[in-house]
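> fold the following and give me the result.
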Amino acid sequence: MAHYHYDIEKLVDRLADSGELDSFLDDVARYGMMCSENRRIEDILESPHVLAETKAALVETLIAPFFGWPFTALIERLRENGDIAAYPRLVESVRRTVRERTGACFADVASCQPLTGAQLERIRAHLQKLCGHRVYLMNMIDHDLLAGFVISIEGRMIDLSVRGDLSTLRTSLLEENR
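Next up is the predicted model:
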């Protein structure tokens, strides 16, 4: 981390003890979706050229009203400490700690547009059957996808996109022409 030490074990313990771990992880996923749709949010928070007051106002207007207090407090602490660029590493540490303690799986679902809650729940249910553990999903926007989605879970990729289908078709056509 850039300037400060963040005790991930303690953070996860406090969230679990207060019953807020699942909502915190949901907020992490929603923040990821928000930032994948509008890259300027991270750019503003990370920029050394943007005034601290402007960054604080962004947190106050775009994050605080829509996210739980533990997540908002974390973003605010990172912003205050000048460590917002460390957020992805911190989230990965939280994921690793939760995975080690609970056996939960984390899946990133890339799609060309945001998936609905019902769509995400269907994906989660199928993945939980495959993993045998709780699955946390993070839906991200990938503007290069035409349709469908790509799932990355525990080092594996499941490509259910039109781009993947076209790539498979191209490979089979090339093999037939040899």
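> use CA for all of it now, contacts and neighbours both
Fine.
> how about stretch 27-43: buried residues?
Of all the residues in stretch 27-43, those buried under the rule 16 or more other C-alpha atoms under 10 Å are Asp27, Val28, Ala29, Arg30, Tyr31, Gly32, Met33, Met34, Cys35, Ser36, Glu37, Ile41.
> and the third one, what element?
Here Ala29 is covered by helix 21-37, with elements defined by DSSP states H and E.
> contact partners of the helix or strand just after that helix?
The helix or strand immediately downstream of helix 21-37 is helix 40-46, counting by DSSP H and E. Helix 40-46 has contacts (C-alpha atoms under 8 Å, 6 or more residues apart in numbering) with Cys35, Val50, Lys55, Arg79, Gly82, Ile84, Ala85.
> tell me the one of these nearest Ala110?
Minimum distance to Ala110 across the contacts of helix 40-46 is 13.1 Å, recorded for Cys35 (C-alpha to C-alpha).
> one more, for comparison:
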Amino acid sequence: MNRVAKRYSKAIFELALEKDLLDKIEQDFVFLENLLTESEEMPQYLANPLITENKKIEMLAGVVGKKVSEVTFNFLQLLASKRRLRILPAILENFRLMMLEHRNIVEGELISAVELEEKQVNAIKQHLENMLGKNVQLSTKIKPDILGGFVVRVQDVVIDNSIRLQLSKLREKLMAR
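Sure thing, here's the model as predicted:
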């Protein structure tokens, strides 16, 4: 991720921590992230070098206005004055990751051939939490091409318990004979 975006993310995170505003800034950033993903024009407008920073701030004031805290709006103004609004999406994502780390949470992906029951997902999640010593947020994805079983990815850990992998290993053993 962009080093400049990381520096800005760290700065706003530390300020929010110091002023006991982490939850509010996080809410503001989720709002901004939703605004950027729901609008095709907004990211293009903010990244457009032909539009002055003052115009960008005016637009943000109109769109965001009182919906975010003063600290967040001042941060947006700082980004505009430094011509850094184009990296706002990267800053928001990095801040989100910092919040997860602060809360001792890791994200993971659980891939299965069919939809798993909640009980099964919770058992896998519990196993991962015990293994990693952190809380795990799992997103689920269905990929029929793994045939059965599941694949879990959390940080640098990949647990492949898929039928596809088992069949592949069996084929390799048979071919080696």
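> where does the TM-score land?
A TM-score of 0.54 describes the superposed chains when it is computed by TM-score structural alignment, normalised by the length of the second structure; 127 aligned residues with a C-alpha RMSD of 3.8 Å.
> for the helix holding Ala29 of the first structure, which outside residues touch it?
With C-alpha under 8 Å, 6+ apart as the test, helix 21-37 of the first structure has contacts from 12, 15, 41-42, 67-68, 70-71, 91, 114, 136-142.
> please compute how far it lies from its chain's middle.
A distance of 6 Å separates the centroid of the chain from that of helix 21-37 of the first structure, by C-alpha atoms, centre = their mean, to the nearest Å.
> what's the mean distance for that helix versus the second structure?
Here the mean offset of helix 21-37 of the first structure against the second structure after fitting is 1.2 Å, by mean C-alpha distance after the TM-score superposition for the first structure.
> just to revisit the earlier point, list buried residues within the contacts of helix 21-37 of the first structure.
12, 15, 41, 67, 70-71, 114, 136-142.
> pick the one among the contacts of helix 40-46 of the first structure closest to Arg122 of the first structure.
Cys35 (23.6 Å).
> what about the strands in the first structure?
Using DSSP state E, the strands found in the first structure span residues 105-111, 135-141, 148-153, 156-161.
> need those in CSV (columns: distance to Ser23 of the first structure).
Shown next, in CSV, are the strands of the first structure (distance: least, C-alpha to C-alpha, whole Å):
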stretch, distance to Ser23 of the first structure
strand 105-111, 14
strand 135-141, 11
strand 148-153, 20
strand 156-161, 25
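> which one of these lies nearest to Glu60 of the first structure?
strand 135-141 (23.2 Å).
> relative to strand 105-111, how tilted is that closest one?
Taking axes from the mean of the first three to the mean of the last three C-alpha atoms, to 10 degrees, one finds strand 135-141 of the first structure and strand 105-111 inclined to each other by 20 degrees.
> indicate which one of the strands of the first structure is closest to Leu174 of the first structure.
In terms of C-alpha to C-alpha, the element of these nearest to Leu174 of the first structure is strand 156-161, at 20.0 Å.
> mind listing what's buried along the closest one?
Buried-residue list, strand 156-161 of the first structure, by 16+ other C-alpha under 10 Å: Asp159, Ser161.
> and the angle for it with strand 148-153?
Interaxial angle, strand 156-161 of the first structure versus strand 148-153 (the same axes, to 10 degrees): 180 degrees.
> strand 156-161 of the first structure packs against which elements?
Contact here means 3 or more C-alpha pairs under 8 Å, 6 or more residues apart in numbering; DSSP states H and E; on that basis strand 156-161 of the first structure packs against strand 148-153.
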